[in-house]
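Asker: sequence first, predicted model second:
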Amino acid sequence: MFADIVPSLKAAMPELRGKLEANAPTAPLSWFRTGGPAQVLFTPADAEDLAHFLQRLDRAIPVLVVGLGSNLLIRDGGWEGVIIRLGKGFAEVSVEPSLRVRAGAGAPDVKVARAAAEAGIAGLSFLRGIPGAIGGALRMNGGAYGGETKDVLVEAKGVTRTGETVRFTNAQMGFTYRHSGVPDDVIFTEALFEGRSGNPEEILAEMNAITEARSSTQPVNTRTGGSTFKNPPGRKAWELVDAAGCRGLRIGDAQVSEMHCNFLINHGSASAADIEGLGEEVRRRVREMTGVELEWEIKRVGLAKA
C-alpha cells in the first residue's frame, strides 16, 4: 500500500470532474489480469479535465497512461504515482467528410475499423487486428495484416505533462516500426484518420477475414498481452522463439502459447514476475541459440515486489 495522496490532490483541484482512487488494483487494467496497486488511479471526464489535472499535478509525481491495457504488464509492486485511465470520455468515434474518421484515444481500434467500414471508408481494416485502443496505436505505430497507423493518420492531438494541448501532423509523429517519436510525456487524446473510398460489404468481408485469421492463429480468448517481442529486422520473433525450443515453455501459471509462441499467457494465477521472468528466459534462450537479442514489445512498468 502506498501513501494516500488523494485528499491532497482533491484539495488542490476542487474543480476536477474525474474520479480519483487511492491504492486502486491494477489487475483489471491489464489483459494479463495481474499486477500491484496504483498509488492513484485517475479517470478524467474528458480532455479538458485531463489538462486541468496535469496543470496542477506536482511534476515530481510519475504518470502512466492506460487505455485498454492490451500490451501492458504492471509489476507486482505496483505503480508509485498516478495511473491515468482514458475511459468513456475518450471513446467517441465519428465519421467526417473527405473519407475521414475522428476517434478518441480511448476508443478500441476495432470500433474505429467498424465505423470506417460502415461508412465505406477503406484502408482502416487493419485496425481490426490490433487488440488495443487508439492511444496505443499512436504511441506504438500499431499495425497488423499489412497496415500501420502511419499509413492512415492525418493528425493526432494530445496533452503535455504541463497541461498544454498539442497537435502533431503525420510527419511530426516520427513514426518508425512499432514506435513514434513523440515525447513520452505527451498523452494522446484524439486522432484523425483518412482512408479511401470503398464498398462497405467488401470492407466488412476483409475485417471478417482478419477476425478469422486471428482466431485460428492467436490465443485471442486468453489472458495475454498480444505480441510479446518485436520482429527483428528481416526475421519473425515467433520463429526465433520456436527454434529456441520455447513453444509451450512454462513458469508457474505463465506459459508461452503453443498456438502462437510470440504470445505469453496467464493461465490464472501467474504473477507479473512469473510472466516477465518467462519472457526473459525466452530472450536468453533465443540469444544463445541464434545470437539475436529480442526486444520487448509489451510495455513493462512499475515496481518489483519486495
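Answerer: Sure thing, it's come through. Numbers count the residues shown, from 1 in each chain.
Asker: C-alpha from now on. contacts and neighbour counts both.
Answerer: Noted.
Asker: how about the contacts made by residue 148?
Answerer: Applying CA atoms under 8 Å, 6 or more residues apart in numbering, we find residue 148 in contact with 126, 141, 142.
Asker: columns secondary structure and neighbour count on top of those residues, output as TSV?
Answerer: As requested, the contacts of residue 148 are exported to TSV (DSSP: H, G, I helix; E, B strand; the rest coil; neighbours: other CA atoms under 10 Å):
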residue	secondary structure	neighbour count
126	helix	22
141	coil	24
142	coil	26
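Asker: so which residues of this protein form helices?
Answerer: 6-12, 47-56, 109-118, 134-140, 200-217, 237-243, 272-290 (DSSP state H).
Asker: helices or strands up against the second one?
Answerer: Same thing as helix 47-56. strand 153-159 (3 or more CA pairs under 8 Å, 6 or more residues apart in numbering; DSSP states H and E).
Asker: how far does stretch 263-270 sit from the chain's center?
Answerer: 18 Å (CA atoms, centre = their mean, to the nearest Å).
Asker: whoops, I mixed them up, stretch 240-257
Answerer: 23 Å.
Asker: ok so, going back, in a markdown table: the helices of the chain, plus mean neighbour count.
Answerer: Formatted as a markdown table, the helices of the chain follow (neighbours: other CA atoms under 10 Å):
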| stretch | mean neighbour count |
| --- | --- |
| helix 6-12 | 13 |
| helix 47-56 | 19 |
| helix 109-118 | 22 |
| helix 134-140 | 25 |
| helix 200-217 | 15 |
| helix 237-243 | 19 |
| helix 272-290 | 19 |
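Asker: go through the ones you listed and name the closest to residue 261.
Answerer: Nearest to residue 261 among these is helix 237-243; the distance by CA to CA comes to 5.4 Å.
Asker: this is the other structure I want to compare:
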Amino acid sequence: MPRAPLAATLPPLRGRVQHDVALAPFTWFRVGGPADVLVRPADVDDLLVLLRDMPGAMPLTVLGAASNLLIRDGGIRGVALRLARGFSAIDVEADGIVAGAAALDVTLAETAAASGLAGLEFLVGVPGTVGGAVAMNAGAYGGEIRDVLDWAEVATPDGLVRLSADALAFAYRHATLPARGVVTRARFHAIPGDRAAVTARLAAIRAEREAAQPVRARTGGSTFKNPPGEKAWALIDAAGARGLTLGAAQVSAKHCNFLLNLGGASAADLEALGEDVRARVLAHAGVTLEWEIKRIGEPAP
C-alpha cells in the first residue's frame, strides 16, 4: 500500500505522524531503512486511540531507544511507534519508583541513587528505555527486570491493563505481553539505603562497563544470548572471531559479543557478520548462539 493512503487509514491523533521516515538516525548502529509511517503519540490516551482504531492487519513495530535493535536496510512496513515526551515521567516513592516507558534506564538508576534507593543500580549498565527493558526482561551486572518489577501498565487495543511480574511470565531476555501490547509505565521496588553507597555502586558499574565494552562505538549492545552455563563472548573468542570484519562491520576486539559499525556498514553487513560468527561457534563448540539483538524489517530490494 502506498505510504500516503496507508497513513490515511490511521485514526486522527494529537501526536506526530510522519511518512517515509529514515530510521537509521534513531538506532545505535546508525543503519536501517525507512518506516512507512512513524507515529509518536502525545500521551497514553492518544496511544490507546491508535491501538483501538488502526486497521487490525496493519503491521505495528514498537521502537524504544533502538539500542539493542538492528533495522534491516529495506525498512519497516506499516507503523513504527516511538514513545517520547508524554511517556518519560519518573516519580519517586518511599520504597520504589514509577517510570514512564520512554524514560532511560540510566536515568531511572540515577534517580534512585539520588533518592537513596538501592536495588536498581544494575540499570545504569542497561542501554535503553524502561519500556524496552520490561519488554525484554533486560539485565546486567547481576540484576534483571523481573527481580525488581512490581507492575507494568500496558496499552492494548482493548484498553489499559496493569500486569504483575508473574503475569508477564518473564524468561531470559523475554516477557510475554498482550497482542499489540505497548508498555507505557512501570513500578520498580527498591530498598531505602545510604545515598553515598548507592552512588558508589553506580560509579563502579559505569567504570566496569567502560573498561570492558565498546560503549562509545556504533553498536547494538550484547549481540547473542549467553547459552546455559556458557558466556557468548568466550565461545566467540575461542572460535577465532574476535576482530572479524565484513566490509565496515566488525566483531569488537574489546568485547567480542559486540558488533560494530565502523562507518558505512549496512544492516545486511552486520547481520551477515553475526551469522558468520554463529556458524564459526557452532563448528568449533557445537553450540548454536541465539540472537539477543532484535532484527526487524525487510532486506533492501
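Answerer: Perfect, I can see it now. Nothing here was measured: the structure is a model prediction, and the numbers come from that model.
Asker: quick one: which of the contacts of residue 148 of structure 1 is nearest to residue 204 of structure 1?
Answerer: Closest to residue 204 of structure 1, out of all of the contacts of residue 148 of structure 1 and judged by CA to CA, is residue 126, at 11.3 Å.
Asker: need the counterpart of that closest one in structure 2.
Answerer: Matched to structure 2 by TM-score structural alignment, residue 126 of structure 1 sits across from residue 122.
Asker: quick one: its match and residue 139 touch, right?
Answerer: Yes. Taking contacts as CA atoms under 8 Å, residue 122 of structure 2 lies within contact range of residue 139: 7.3 Å.
Asker: so stretch 161-178 of structure 2 matches what in structure 1?
Answerer: So stretch 161-178 of structure 2 sits over residues 166-183 in structure 1, by TM-score structural alignment.
Asker: then stretch 223-236 of structure 2?
Answerer: Using TM-score structural alignment, stretch 223-236 of structure 2 pairs with 228-241 in structure 1.
Asker: what lies in contact with that stretch?
Answerer: Looking at what lies outside stretch 228-241 of structure 1 - CA under 8 Å, 6+ apart - the contacts are 71, 178, 247, 260-264, 279, 282, 286, 290, 292, 294-298.
Asker: weed out the non-buried ones from those residues.
Answerer: Buried members of the contacts of stretch 228-241 of structure 1, scored by 16 or more other CA atoms under 10 Å, are 71, 178, 247, 260-264, 279, 282, 286, 292, 294, 297-298.
Asker: coming back round to it: could the helices of structure 1 go into JSON lines alongside distance to residue 228 of structure 1?
Answerer: Converted to JSON lines, these look like this (distance: least, CA to CA, whole Å):
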{"stretch": "helix 6-12", "distance to residue 228 of structure 1": "34"}
{"stretch": "helix 47-56", "distance to residue 228 of structure 1": "30"}
{"stretch": "helix 109-118", "distance to residue 228 of structure 1": "19"}
{"stretch": "helix 134-140", "distance to residue 228 of structure 1": "13"}
{"stretch": "helix 200-217", "distance to residue 228 of structure 1": "15"}
{"stretch": "helix 237-243", "distance to residue 228 of structure 1": "9"}
{"stretch": "helix 272-290", "distance to residue 228 of structure 1": "8"}
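Asker: closest to residue 254 of structure 1 out of those?
Answerer: Of the helices of structure 1, nearest to residue 254 of structure 1 by CA to CA is helix 272-290, at 5.4 Å.
Asker: contacting residues around the counterpart of residue 19 of structure 1 in structure 2?
Answerer: When structure 2 is aligned by TM-score structural alignment, residue 19 of structure 1 is paired with residue 16. Counting by CA under 8 Å, 6+ apart, residue 16 of structure 2 makes contact with 38, 39, 40, 41, 42.
Asker: can you give me the distance of residue 16 of structure 2 to residue 50 of structure 2?
Answerer: 12 Å (CA to CA, to the nearest Å).
Asker: do the same with residue 32 of structure 2
Answerer: 25 Å.
Asker: before we move on, what about residue 216 of structure 2?
Answerer: 36 Å.
Asker: related to what we said a few turns ago, what's the match of stretch 161-178 of structure 2 in contact with?
Answerer: 138-143, 150, 153-160, 230.
Asker: mind redoing it with 10 Å?
Answerer: Stretch 166-183 of structure 1 is contacted from outside by 137-143, 148-160, 186-193, 230-231, 233, 297, using CA atoms under 10 Å, 6 or more residues apart in numbering.
Asker: buried subset of these as a PyMOL selection?
Answerer: Per 16+ other CA under 10 Å, the buried members of those correspond to this PyMOL selection:
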select buried, resi 137+138+139+140+141+142+143+148+149+150+151+152+153+154+155+156+157+158+159+160+186+187+188+189+190+191+192+193+230+231+297
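Asker: quick one: residues contacting residue 102 of structure 1.
Answerer: Neighbours of residue 102 of structure 1 in contact, by CA under 10 Å, 6+ apart: 92-96, 112, 115-116, 153-156, 190-194.
Asker: hmm, try it at 6 Å
Answerer: Taking CA atoms under 6 Å, 6 or more residues apart in numbering as the contact definition, residue 102 of structure 1 lies against 93, 94, 191, 192.
Asker: export those to JSON lines and tack on distance to residue 29 of structure 1?
Answerer: Formatted as JSON lines, the contacts of residue 102 of structure 1 follow (distance: CA to CA, whole Å):
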{"residue": "93", "distance to residue 29 of structure 1": "22"}
{"residue": "94", "distance to residue 29 of structure 1": "26"}
{"residue": "191", "distance to residue 29 of structure 1": "22"}
{"residue": "192", "distance to residue 29 of structure 1": "26"}
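Asker: number of nearby residues for the aligned partner of residue 78 of structure 1 in structure 2?
Answerer: Taking TM-score structural alignment, residue 78 of structure 1 has residue 75 as its aligned residue in structure 2. If you count neighbours by other CA atoms under 10 Å, residue 75 of structure 2 ends up with 24.
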